[in-house]
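Asker: Pasting the sequence and the predicted model now:
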Amino acid sequence: MLLSALYLKTMKKMKPVPYRHRPKGLTILYEDRDIIVVDKSAGLLTVKATYEKEKTAHHILTNYVRKGSFKSTKQLFVVHRLDRDTSGVLLFAKSAEAKENLKLQWKAVRKKYVAVVHGILIEKSGTITSYLTENDDYEVFSVQSSRKGELAKTRYKVLREAKRFSLLEIELLTGKKNQIRVHFAEKGHPLVGDDKYGKKDAPKSRLALHSQYITFRHPHSGKELTFEAEVPGFFKSFFDA
């Protein structure tokens, strides 16, 4: 985790939260009066769904900021989302003002991921561009016409290779639903563990997609901040000798 030293000196210190109220299932990387940055584990939803309302990062952290008080009216605001099976850096705002500031700068926010995909890519770096749309079964796919889909751009670089797998560094230049998973599946290199867009006969495993770091300007101070979540050992296991 990298932070502005000047900002840390000027920011009022947060009071320690009693152990019984600390969130479970995620790690807090940073917190102040405006934002919370966490490392979300794979398998945890960002926000509630029809089939799950409480085991979500948003619900867990809302209880955390309320410190167990049922009378508390403190709110937590969703800035962006990670798929349930994607791990890594996730950012929340503590006020509507902070959320609005972050939304306004979102196109300039840098988000990098690491992923393990099936196969060896011929082009070791590049940018995948397409127009994405979604069908009635909530499956995302590319279309040719800009009138039928939304522009999606994914930049990537190969970091390591094994006989049947490649480790990629990925930068989202746009942030569309399932963008990374769809782009590499359509390129012929689906993500390991992707049971929606991946290989149907592949052994079951967790999704090999991790939000490694995010860089943005603090909504109050304007200082540029970068937060990083360590890549799980699962990703490196594919490339061990």
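Answerer: Right, received. Where do you want to start?
Asker: going forward, measure contacts between C-alpha atoms and count neighbours the same way
Answerer: OK.
Asker: Could I get the buried residue list for the longest strand along the chain?
Answerer: Criterion DSSP state E: the longest strand present in the chain is strand 150-161. Across strand 150-161, burial judged by 16 or more other C-alpha atoms under 10 Å covers Glu150, Leu151, Ala152, Lys153, Thr154, Arg155, Tyr156, Lys157, Val158, Arg160, Glu161.
Asker: As a markdown table, those with distance to Ser221 would be great.
Answerer: Shown next, in a markdown table, are the buried residues of strand 150-161 (distance: C-alpha to C-alpha, whole Å):
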| residue | distance to Ser221 |
| --- | --- |
| Glu150 | 33 |
| Leu151 | 32 |
| Ala152 | 31 |
| Lys153 | 30 |
| Thr154 | 30 |
| Arg155 | 30 |
| Tyr156 | 31 |
| Lys157 | 33 |
| Val158 | 36 |
| Arg160 | 38 |
| Glu161 | 41 |
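Asker: Please enumerate residues in contact with stretch 109-117?
Answerer: For stretch 109-117, contacts defined as C-alpha atoms under 8 Å, 6 or more residues apart in numbering pick out 165-173, 184, 189-192, 208-217, 231, 235.
Asker: hmm, back to that, could you say what helices and strands the following helix or strand past the longest strand of the chain packs with?
Answerer: Moving toward the C-terminus from strand 150-161, the next helix or strand (DSSP states H and E) is strand 165-172. On a contact count with 3 or more C-alpha pairs under 8 Å, 6 or more residues apart in numbering; DSSP states H and E, strand 165-172 meets strand 110-118, strand 150-161.
Asker: Of the ones you listed, which is nearest Arg22?
Answerer: Closest approach to Arg22 among the helices and strands packed on strand 165-172 (C-alpha to C-alpha): strand 110-118, 26.7 Å.
Asker: Can you show me the strands along this structure?
Answerer: Using DSSP E, the strands assigned to the chain run over residues 26-31, 35-40, 77-78, 87-93, 110-118, 125-134, 140-143, 150-161, 165-172, 209-217, 224-228.
Asker: need these in JSON lines with distance to Gly198, can you?
Answerer: Shown next, in JSON lines, are the strands of the chain (distance: least, C-alpha to C-alpha, whole Å):
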{"stretch": "strand 26-31", "distance to Gly198": "27"}
{"stretch": "strand 35-40", "distance to Gly198": "22"}
{"stretch": "strand 77-78", "distance to Gly198": "28"}
{"stretch": "strand 87-93", "distance to Gly198": "18"}
{"stretch": "strand 110-118", "distance to Gly198": "9"}
{"stretch": "strand 125-134", "distance to Gly198": "17"}
{"stretch": "strand 140-143", "distance to Gly198": "13"}
{"stretch": "strand 150-161", "distance to Gly198": "18"}
{"stretch": "strand 165-172", "distance to Gly198": "13"}
{"stretch": "strand 209-217", "distance to Gly198": "13"}
{"stretch": "strand 224-228", "distance to Gly198": "27"}
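Asker: before we go on, here's another structure to hold up against the first:
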Amino acid sequence: MHQPGKMSQGDYAHYRVDHEAPLLEWLLETLKGESRTKVKATLQGRGIRVNGKTVTKYDYPLKPGMKVSVSKTKRNRVTWKSRWLKIVYEDRWLVVIDKREGILSMAAGHSTLNCKTVLDEYFHATRQNCQAHVVHRLDRDTSGLMIYAKDKDTALALEEDWHHTVFDRRYVALVSGEMVDDEGTVANWLKDNKAYITYSSPVDNGGKYAVTHYHVLKRSVEHSLVEFRLETGRKNQIRVHTADMGHPVCGDIKYGNGDDPCGRLCLHAYRLCFYHPVTHQPLEFETPIPNNFIKNL
């Protein structure tokens, strides 16, 4: 296979196709060292041209003699920044964001600071005729990965088959105290009281059954860094279950014990993997564990 030629204006690398293959498959073979996620992001970010024409379809048929140009510069159509969230993936149907702590997933009451509003402003600024549709939520003080759909049909497709669509979703938390067991499972029923405090019961209390699997990544005498995988997605599930274990999430003013080494709720949604609701391609995303979680071990 030919090596890329000289970089042209616009900073593209050029390749000549020498065998038939779907575009994504060919790109993965050719762009050795590039991750599948990065190649897909370049494709969806309009960074691939075939014979001079921008192509975004994974299965676009390539034939010998065609010229493929790969952008080495911006993956996205525009440069855009927000102090509250970072867009880690975007295509015509959805966006995946990395949310900071301190911002709501969607509007609630009189509060105007929320991710949906920030994304709607971004769509308007980039002249995209769409709005952000909430598919799932993170607590205001929880950071990490979230999906927003760009249209109602995509939102419904994600919501209706959420547990099959999302095949890996994990959180990491800094919890109070030294956890003894390396791993385990907490399972009980969760229900809100009249003050909207979620409480647990070992027997059915009319609430929802909740299952949390945990694995200790690192520990000290004062704190433990723990990975959580949710089998169910109930309100405040990790926060209540860690409190049940006697090791509440640090910085949790609702269910915690006053241990607040980072000045924030130390809960982060760091891994999110799902099948695309339209293309059905598997997408995998991971964000770094916040540094201040690790520093306080």
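Answerer: Received the coordinates, thanks. None of these values were measured; they are calculated from a predicted model.
Asker: His241 of the second structure against Thr185, yeah?
Answerer: No. With contact defined as C-alpha atoms under 8 Å, His241 of the second structure does not count as touching Thr185 (9.6 Å).
Asker: Between those two, which is the more surrounded one?
Answerer: Shown here are His241 of the second structure and Thr185; by other C-alpha atoms under 10 Å, His241 has more neighbours (25 against 14).
Asker: For the equivalent of that one over in the first structure, which non-adjacent residue is spatially closest?
Answerer: In the first structure, the residue matched to His241 of the second structure (TM-score structural alignment) is His183. Leaving aside its chain neighbours, His183 of the first structure sits nearest to Ile128 (6.8 Å; criterion: C-alpha to C-alpha, 6 or more residues apart in numbering).
Asker: what does that neighbour align to in the second structure?
Answerer: Using TM-score structural alignment as the criterion, Ile128 of the first structure maps onto Val186 of the second structure.
Asker: could you list every residue that touches that match?
Answerer: Val211, Thr212, His213, His241.
Asker: Distance check, the equivalent of the third one over in the first structure against Thr174 of the first structure.
Answerer: Using TM-score structural alignment, the equivalent of His213 of the second structure in the first structure is Arg155. The span separating Arg155 of the first structure from Thr174 of the first structure equals 10 Å under the rule C-alpha to C-alpha, to the nearest Å.
Asker: Per the alignment, Lys236 of the first structure pairs with which residue of the second structure?
Answerer: With TM-score structural alignment as the criterion, Lys236 of the first structure matches Ile294.
Asker: Give me the nearest residue to that match, chain neighbours excluded.
Answerer: Counting by C-alpha to C-alpha, 6+ apart, the residue nearest Ile294 of the second structure is Leu225, at 7.5 Å.
Asker: what's near enough to touch the one you found?
Answerer: Val172, Ala173, Leu174, Val175, Val216, Leu217, Lys218, Arg219, Phe293, Ile294, Leu297.
Asker: what's the burial count for the first one?
Answerer: Around Val172 of the second structure sit 26 other residues, with neighbours defined as other C-alpha under 10 Å.
Asker: Count the neighbours of the residue lying closest to it once chain neighbours are set aside for me.
Answerer: Distances taken as C-alpha to C-alpha, 6+ apart put Glu227 closest to Val172 of the second structure, at 4.4 Å, once the chain neighbours are dropped. Using other C-alpha under 10 Å, Glu227 of the second structure has 21 neighbouring residues.
Asker: Which residue of the first structure is paired with Glu227 of the second structure in the alignment?
Answerer: By TM-score structural alignment, Glu227 of the second structure lines up with Glu169.
Asker: which residues touch its match?
Answerer: Lys112, Tyr113, Val114, Ala115, Tyr156, Lys157, Val158, Leu159.
Asker: Export those to TSV and append columns for distance to Leu132 of the first structure.
Answerer: As requested, the contacts of Glu169 of the first structure are exported to TSV (distance: C-alpha to C-alpha, whole Å):
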residue	distance to Leu132 of the first structure
Lys112	20
Tyr113	20
Val114	21
Ala115	20
Tyr156	18
Lys157	22
Val158	24
Leu159	26
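Asker: and which of those is nearest to Gly43 of the first structure?
Answerer: Of all the contacts of Glu169 of the first structure, Ala115 has the smallest distance to Gly43 of the first structure: 16.1 Å, by C-alpha to C-alpha.
Asker: I'd like to know how many residues surround the closest one.
Answerer: As a burial measure, Ala115 of the first structure scores 26 neighbours (other C-alpha under 10 Å).
Asker: how close does the aligned residue in the second structure for it get to Met146 of the second structure?
Answerer: Counting by TM-score structural alignment, Ala115 of the first structure lines up with Ala173 in the second structure. Per C-alpha to C-alpha, Ala173 of the second structure is found 17 Å from Met146 of the second structure.
Asker: Can you point out the buried residues in stretch 175-191 of the second structure?
Answerer: Under 16+ other C-alpha under 10 Å, the buried positions of stretch 175-191 of the second structure are Val175, Ser176, Gly177, Glu178, Met179, Ala187, Asn188, Trp189, Leu190, Lys191.
Asker: My error: substitute stretch 228-237 of the first structure in the last question.
Answerer: Neighbour counts over stretch 228-237 of the first structure (16+ other C-alpha under 10 Å) mark Glu228, Ala229, Val231, Phe235 as buried.
Asker: Which ones among the residues you listed map onto helices?
Answerer: Among these, the members found in helices (DSSP state H) are Phe235.
Asker: Met44 of the second structure reaches Val95, doesn't it?
Answerer: Met isn't right for residue 44 of the second structure; it's Gln. No. When contacts are counted by C-alpha under 8 Å, Gln44 of the second structure is not listed as touching Val95 (11.1 Å).
Asker: higher neighbour count, those two?
Answerer: Taking other C-alpha under 10 Å, Gln44 of the second structure and Val95 do not tie; Gln44 has more neighbours (21 against 17).
Asker: Can you give me the separation between the closest residue to Asp181 of the second structure other than its chain neighbours and Cys250 of the second structure?
Answerer: Leaving aside its sequence neighbours, Asp181 of the second structure sits nearest to Val216 (C-alpha to C-alpha, 6+ apart; 7.7 Å). Remark: distance between Val216 of the second structure and Cys250 of the second structure (C-alpha to C-alpha) = 15 Å.
Asker: How about Lys40 of the second structure?
Answerer: The gap separating Lys40 of the second structure from Cys250 of the second structure is 37 Å, by C-alpha to C-alpha.
Asker: Neighbour count: these two, which is higher?
Answerer: Cys250 (28 against 21).
Asker: rewinding a little: neighbours of the residue nearest to the match of Ala115 of the first structure when sequence neighbours are not counted, just the number please.
Answerer: Distance criterion C-alpha to C-alpha, 6+ apart; nearest residue to Ala173 of the second structure, sequence neighbours excluded, is Leu267 at 4.5 Å. The criterion is other C-alpha under 10 Å. On that basis, Leu267 of the second structure has 29 neighbouring residues.
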